[in-house]
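Student: Give me a 3D structure for the following:
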Amino acid sequence: MGADRHTMPTETFIALARGKGGPSAVRTLTAGQHSRNLLTLRELVDRCADLGHPHADSVGRAWRLLSGLRRVEPAAVRRILTYPSVSAWAAETITRLDRPGHTGAPEPADGPPWPAMLSVIVAAAARYAGTPLTVDFPTPPGGAFPLPMIGHLRLDPDPPSMVELAVTGHGLTVDGRPPRRVSAAADGEGTGSTWWPVPRLRAGRRLEVRLDDLWSLARPGATPPVRPDEAARWRVALAPAWRLLATHHREYAAELAAAISMVMPLPPEPTALTGGGTAAEQRAALISGTFPTGVGCVALSGAGDAATTAATLVHELAHNKLAALDDLFPLVRPGADVRFPAPWRVGPRPVPALLQGLYAHVCVAGFWRRQAHLETRPTGVRRARAEFGRLRTACRDVVELLLTGDRLTPPGRLLVRHLHATLTAW
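Tutor: Below is the predicted model of the structure:
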């Protein structure tokens, strides 16, 4: 089972370089993520075999099942393999298996890698396709694990060492019994495995995202599923922003619908995301983030007014697009960790982060430029104009800094030149 060969028309790259591209460009980027994940999984199978990892047999069986499923249900397999938690799990697992001296033995600091999750991913693809299939794999730590995009399973209090998970025409069975569906993650009473569907947020006819945790596969059992009441709060919080985008910023809305499949709720003060931010960012009611290994995920903490939340979604959409583009066309040359000042962060930033920040802030500047013509209240107009002017000036400074250096690859230099052209046209 091999990855596909990809080409990108010049006009598509230029459209992306100008902060746009549309759903067709996003689909090209997603296809690249699919192939990257297939290659990572193939490497994972080989690495487990070479190490004599305890999961090697289970992983090998899962890979063969995945290969067969891909031949008959390629769209379902692609959908699951590009789900952000699958991407993050694959990248983290192969990294931990490749640590010098790793033999498959548990690692006290962070627990062992769990490559047998490939069986769960195969079951999720079969469930999504509606294809009957049975997998077996060692019981994950804590006796809990998710089926990506679909739901979370918690096993019996005293589960066996191996789990048999069957996808049937009626749903799922675990060791021959259907799991008991519950409505709150705190429910732990009764007998039999328990099941929580992944909440889905729908807006209009186009946007559908899951409320989920990016690391649910890589760290099984560490994070409880999103509760229904929490999902209801997020539906209310995101609805005004989506209406604004879908009504007045349709290009961004179309790209969001094509690119983003997961919103990851964060605690009120996610220090991992705010530590390098400005004082205003650290006090903000809405904090957001993305992860290069989890393209398709937007992490959010809190919510703001419709325009603030919409601008945040545009910002994180840009980060996702550039991370996927960088996988296809490396944009920065390897080199020493030289850092430069960034107008939107505290302290100097390495060149890859500076480029990511530039791309995202050009896209957000475009949002505020249009929003300035849509606002009806004087305070809204002043705010939009101020945000646009501030970001345009900051981005121009970073463009000049990047173009005078030698760290950009030819595709990276082309991208920055077109960002410069966009800023100049404004």
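
Student: Please count neighbours and contacts with C-alpha atoms only from this point.
Tutor: Fine.

Student: State which helix of the chain is the longest.
Tutor: Counting residues, the longest helix found in the chain (DSSP state H) is helix 22-51.

Student: List the residues that contact the most centrally placed residue in the chain.
Tutor: Nearest to the geometric centre of the chain sits residue 297, at 2.8 Å (CA atoms, centre = their mean). For residue 297, the contact set (CA atoms under 8 Å, 6 or more residues apart in numbering) comprises 84, 214, 260-264, 290-291, 320.

Student: How about the longest helix of the chain, which residues are buried there?
Tutor: Under the neighbour-count criterion of 16 or more other CA atoms under 10 Å, helix 22-51 has 22-23, 25-26, 28-41, 44-45, 47-49 buried.

Student: ok, now stretch 382-398?
Tutor: Buried residues in stretch 382-398 (16+ other CA under 10 Å): 383-385, 387-388, 391-392, 394-396, 398.

Student: Not including adjacent chain positions, what is the nearest residue to residue 410?
Tutor: residue 331 (7.4 Å; CA to CA, 6 or more residues apart in numbering).

Student: Second chain to compare with the first, below:
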Amino acid sequence: MSPPLPDHALRRLGRTEGDPGTLHALARDQDTRRLLLVRALLDAAEDAPATLCPPRALDRLRQDWTLLETAERADRNAVRAVLLHPLTGPWAQRCLRGLATPATDAPASGSGLRADLDHLSALAAAAAIRSATAFTTRLTAHDGLLSLPTLGALRTPSGPVELAFGRDELTLRHATWRAPLAVHVHHDATTGAADPRWLPVLALPPVRPGAAPVPLDDVDPYRTDDSGLRHHGLRAAPHLDDHERKAWAESWSRVPSLLRMGGEHRLTETAVLLRCLVPLGRPPGSGPAGGSAAHCSATRREAFGAVLSSRPADPARFAATLVHELQHTKLSALAALAPLHHEDATPRHFAPWRPDPRPFDGLLQGAYSHLALADHWQRLALGARRVTHRDLAWTEHARCREQVGAVLPVLAGSAALTREGRVLVDEMIALYHRLDDCPPPAGHSARAEAYVATAKVIWQQRNGPRHPRESP
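Tutor: Model prediction:
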């Protein structure tokens, strides 16, 4: 893996920033881990008992690996675009868990695992298409959908689908169809077809020149699997219709300028770290029309570079969602490279942004992301021209800053911080105090203080008997 980061890089990360070199170092480390994970999957399949990975399935995995190697010789970057796609991570982790199933449980898990292992065929086919490598193969559609990661998906009856790719056209055939379906593959790996059964992945424009387009991936079958979202009443959005796609694209078009208002570093971290957006359904309480500010978003440690989000109510909240979630991406990547603490995972801490007790790591993650939001909203407030925009920004800044101030003493007082963790937290505290140089109007501060005080009273009523009261 990559060597530890120098202190000057840690200090910049502690200020919720990060120069391009540091961000690329975090991304390279995550990429190395992903490639090792995919290779470990193949090794685990080789070692698995036949009850989990029958000889026929193992032979297919080897064929898929050969196609990946052929495609990589043609275009290494094209193959990496597929293997390093964020949603390949949850799939690989799921397969490894399945291959590690105890022998006594193998019959119950075998069919699901084999469907998961089939997905390597789709990954290999997508990599070959992106690298302009001609091939023919047969893939299996599951649950009425055949996904080609990063490219799109095919609505089709479950069962085998014949694929043939040459030059810039993919031809698909199914036993129940009267005629094959043709998909055109453009030079930038976007796809299009006249047939509505083909569901292309929408590519949002880069946030700045030289950056990569951002896929809005609403078809990958592993985009929310095993993510824990259902515990909170959340779910992946179904395939977006033209109206929804247009709404996402229109909102996205204003995001780069808003990120730049929050500081050039916000644009940089988005350009380096954001690799795909996964649309979520509207959260409970958002209303049937989805017009309220109710919103949900998340990241997944095993899906580096993905931000899962319902469509924000406006571009300002879209930009803030990226600021918020990419801090989790950044901090998780840093913690994988250099552990930040040795606290246990007991959920016992008060966090003003959550109704439930949080473990120390969750407290650190939340404080870090809310500190970045406080900084971002303050910059927007100072640069806003319209009164309504300025008022919204000061409101959000004051709330986030007050929330961070409520938990910083717990972080600072932990004796379990590593040296790297101490550097990080000290810089977080320094940034928190620097925000005082431009305080919000008094009314915003008073409302934020009341908000956090009320949240703490409610939290103590719910959790106080089981969880000791936190220090102020």
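
Student: hmm, back to that, what residue in the second structure is paired with the residue nearest to residue 410 of the first structure?
Tutor: Taking TM-score structural alignment, residue 331 of the first structure has residue 340 as its aligned residue in the second structure.

Student: circling back to that earlier point, possible to save the contacts of residue 297 of the first structure as JSON lines with neighbour count?
Tutor: Converted to JSON lines, these look like this (neighbours: other CA atoms under 10 Å):
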{"residue": "84", "neighbour count": "29"}
{"residue": "214", "neighbour count": "30"}
{"residue": "260", "neighbour count": "24"}
{"residue": "261", "neighbour count": "24"}
{"residue": "262", "neighbour count": "25"}
{"residue": "263", "neighbour count": "22"}
{"residue": "264", "neighbour count": "20"}
{"residue": "290", "neighbour count": "23"}
{"residue": "291", "neighbour count": "17"}
{"residue": "320", "neighbour count": "29"}
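
Student: preserved in the second structure, out of those?
Tutor: Of these, the ones still in contact in the second structure (both residues aligned by TM-score structural alignment, their matches' CA atoms under 8 Å) are 84, 260-264, 290-291.

Student: picking up where we left off before, which members of the buried residues of stretch 382-398 of the first structure occur in helices, if any?
Tutor: With DSSP H as the criterion, helices contain 383-385, 387-388, 391-392, 394-396, 398 from among these.

Student: mind checking the SS state of the aligned residue in the first structure for residue 93 of the second structure?
Tutor: Matched to the first structure by TM-score structural alignment, residue 93 of the second structure sits across from residue 91. The three-state assignment at residue 91 of the first structure reads helix, by DSSP: H, G, I helix; E, B strand; the rest coil.

Student: Give me the neighbour count for the nearest residue to residue 91 of the first structure once chain neighbours are set aside.
Tutor: Using CA to CA, 6+ apart and skipping the chain neighbours, the partner closest in space to residue 91 of the first structure is residue 293 (6.6 Å). Under the neighbour criterion other CA atoms under 10 Å, residue 293 of the first structure is assigned a count of 22.

Student: Repeat that for residue 454 of the second structure.
Tutor: Residue 454 of the second structure is flanked by 13 other residues according to other CA under 10 Å.

Student: what's the answer for residue 129 of the first structure, then?
Tutor: With other CA under 10 Å as criterion, residue 129 of the first structure counts 18.
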